[in-house]
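Mind looking at a prediction? Sequence and model below.
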Amino acid sequence: MKSTLLLRGLIALIGFAIAFLGLDVVFGGIRTLGWMGPTDFVEVVNPTDFAVQDNHVRFLGGVFSGIGLLFVLGAVAFSRMRTAIMVLCALVFIGGLSRFTTPDFGTLFNMAVLPSLLAELILFPLVGFWVYKAGKSQ
């Protein structure tokens, strides 16, 4: 029981963090609001095309926030959401693997990316496994 409470707390914390980071993109677009770092990394040379891509990125930020809220819901309704939490952990793992499609592998080992990559490839599979084990003990 104590282990499950700790797990649910971790899942809620993960969910709030993901939702928060998603909102940075929802309200800030490609440039973000700066909650994750500087916002002056892009120069617009075609405002019309930028606006379209910015809108798509805002949508993805909303999806990201929704994933975070599902993690929070999973912490609250753990028994009913166990499978969904495991699927979300798998999706985050797949997202981490997707980072390896970059043409510049040096970026992966940049300290602005590496902690996220390690969480995606190590923490989330461990959380998913913990959720699986917690369900077997109930």
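Looks like it arrived, so ask away.

switch to C-alpha atoms for all contacts and neighbour counts from now on
Will do.

what does stretch 102-120 contact?
92-93, 95-96, 99-100 (C-alpha atoms under 8 Å, 6 or more residues apart in numbering).

next one: stretch 50-70
Contacts of stretch 50-70 (C-alpha under 8 Å, 6+ apart): 14-30, 44, 85, 88.

likewise stretch 19-31?
Applying C-alpha under 8 Å, 6+ apart, the external contacts of stretch 19-31 come out as 32-36, 39-42, 53-55, 57-69.

Separate out the buried members of the contacts of stretch 50-70.
Buried members of these, counted by 16 or more other C-alpha atoms under 10 Å: 14-26, 28-30, 85, 88.

Excluding sequence neighbours, find me the nearest residue to Ile18.
Using C-alpha to C-alpha, 6 or more residues apart in numbering and skipping the chain neighbours, the partner closest in space to Ile18 is Gly68 (4.6 Å).

Comparison target below:
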Amino acid sequence: MSRRGLQAAVGVLACIPVTVGLMGVVQGPGEVMPGEDWPVNLDSHYRFLSGIFLAIGLTFWWCVPAIERRTAAFRMLCLLIFTGGLGRGLSLVLAGPPVTEHLIGLGFELVLVPVLAWWQGRVAAASA
């Protein structure tokens, strides 16, 4: 449960929102479901949310060098992702199971992210 281990884990895991967010901003919803005729409002909303996801990943990377001192930012990022996971979980219950990648994301959002928040809290407390 070391600082370096946490930094490595967060640095690698942040590649997911950075990559997926950037792809969503650039390619739009056609990246997920090619061939569909997407309404302009859905395209706009999808790219907006992808931009937020990209910013979350970039902010996680910003936290990495001083991860023991950036507790408030780190916890807010974790809360954002966890809340998104709750929304994805509600969709699972109401609309049915999504593609496998989204189910894996749900596990990250509702299980792995709280573990990272706990780990960061331990690292922050140990450095105080």
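Noted; the coordinates are in hand. Treat the numbers as computed from the prediction; the structure is a model and nothing was measured.

sorry, back to before: from the contacts of stretch 102-120 of the first structure, which is closest to Leu126 of the first structure?
The closest of the contacts of stretch 102-120 of the first structure to Leu126 of the first structure turns out to be Phe93 (C-alpha to C-alpha; 10.3 Å).

Give the aligned equivalent of the closest one in the second structure.
Using TM-score structural alignment, the equivalent of Phe93 of the first structure in the second structure is Phe82.

any idea how far Arg4 of the second structure is from its match?
Distance of Phe82 of the second structure to Arg4 of the second structure, given as C-alpha to C-alpha, to the nearest Å: 24 Å.

if you count what's nearby, which of the two comes out ahead?
Neighbour totals were compared for Phe82 of the second structure and Arg4, and Phe82 leads with 20 against 13 (other C-alpha atoms under 10 Å).

who touches that one in this structure?
109-110, 113-114.

try it again with 7 Å
109-110, 113 (C-alpha atoms under 7 Å, 6 or more residues apart in numbering).

Those residues into TSV, with extra columns for neighbour count and distance to Ser127 of the second structure?
Below are the contacts of Phe82 of the second structure laid out as TSV (neighbours: other C-alpha atoms under 10 Å; distance: C-alpha to C-alpha, whole Å):
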residue	neighbour count	distance to Ser127 of the second structure
Glu109	23	26
Leu110	19	27
Val113	22	21
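
so can I have a markdown table of those residues showing secondary structure and distance to Val99 of the second structure?
Conversion of these to a markdown table gives the following (DSSP: H, G, I helix; E, B strand; the rest coil; distance: C-alpha to C-alpha, whole Å):
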| residue | secondary structure | distance to Val99 of the second structure |
| --- | --- | --- |
| Glu109 | helix | 15 |
| Leu110 | helix | 17 |
| Val113 | helix | 20 |
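
Among those, which one lies nearest to Ile67 of the second structure?
Using C-alpha to C-alpha, those come closest to Ile67 of the second structure at Val113, 14.8 Å.
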